[in-house]
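Asks: Below is the structure, and that's it, no one-letter string:
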């Protein structure tokens, strides 16, 4: 895992098409802006996990 320190309005670039911007830092919370190509799904971890669980259930039913 790469760990970076960034300040408000600084960016992190991943590959050629993904840019993460630090929008706001408030206490222990950080707001991120994520720019990614439309074919790259971007989800919070808990949403991603729910999507995977649902996909597993759908595969079992088939």
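Replies: Ah, there it is. Keep in mind the model is a prediction, meaning the values are calculated, not measured.
Asks: Could you use CA atoms for every contact and neighbour count after this?
Replies: Will do.
Asks: Helices of the chain, residue ranges please.
Replies: Secondary structure of the chain (DSSP state H): helices located at 45-61.
Asks: Determine the longest strand present in it.
Replies: Longest strand in the chain, counting residues (DSSP state E): strand 18-26.
Asks: Check it against this one:
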């Protein structure tokens, strides 16, 4: 993990097209501004993990459906 120290209005750049700027520091909260291309998804970590969990559950459901379809056709033959 890279650890950087930044002050308000200072930025870091990721790759060629993502810039993260410290907008404000207030107590234990830091406000960040993120400038990135529209095709880059940006989520808070807890939201990202929730999306990943839902995607994994959806994949498992599809697998079960495919297994049932395979069983159905095996019984028919």
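Replies: All right, it came through fine. Just so we're clear, the structure is a prediction, and the values are computed from it rather than from any experiment.
Asks: quick one: contacts of the longest strand of structure 1?
Replies: With contact meaning C-alpha atoms under 8 Å, 6 or more residues apart in numbering, strand 18-26 of structure 1 is reached by 6-13, 30-37.
Asks: Quick one: buried ones out of the residues you listed?
Replies: Listed as buried from the contacts of strand 18-26 of structure 1 are residue 11; burial here means 16 or more other C-alpha atoms under 10 Å.
Asks: which of the contacts of strand 18-26 of structure 1 sit farthest apart?
Replies: The span of these, defined through C-alpha to C-alpha, is set by 7 and 37 at 24.2 Å.
Asks: Tell me roughly how far the longest strand of structure 1 lies from structure 2 on average.
Replies: Its aligned residues in structure 2 lie a mean 0.3 Å from strand 18-26 of structure 1 after superposition (mean C-alpha distance after the TM-score superposition for structure 1).
Asks: What residues of that strand count as buried?
Replies: Buried-residue list, strand 18-26 of structure 1, by 16+ other C-alpha under 10 Å: 20, 21, 22.
Asks: hmm, back to that, among the contacts of strand 18-26 of structure 1, name the ones in strands.
Replies: Judged by DSSP E, the subset of those located in strands is 11, 12, 13, 30, 31, 32, 33, 34, 35.
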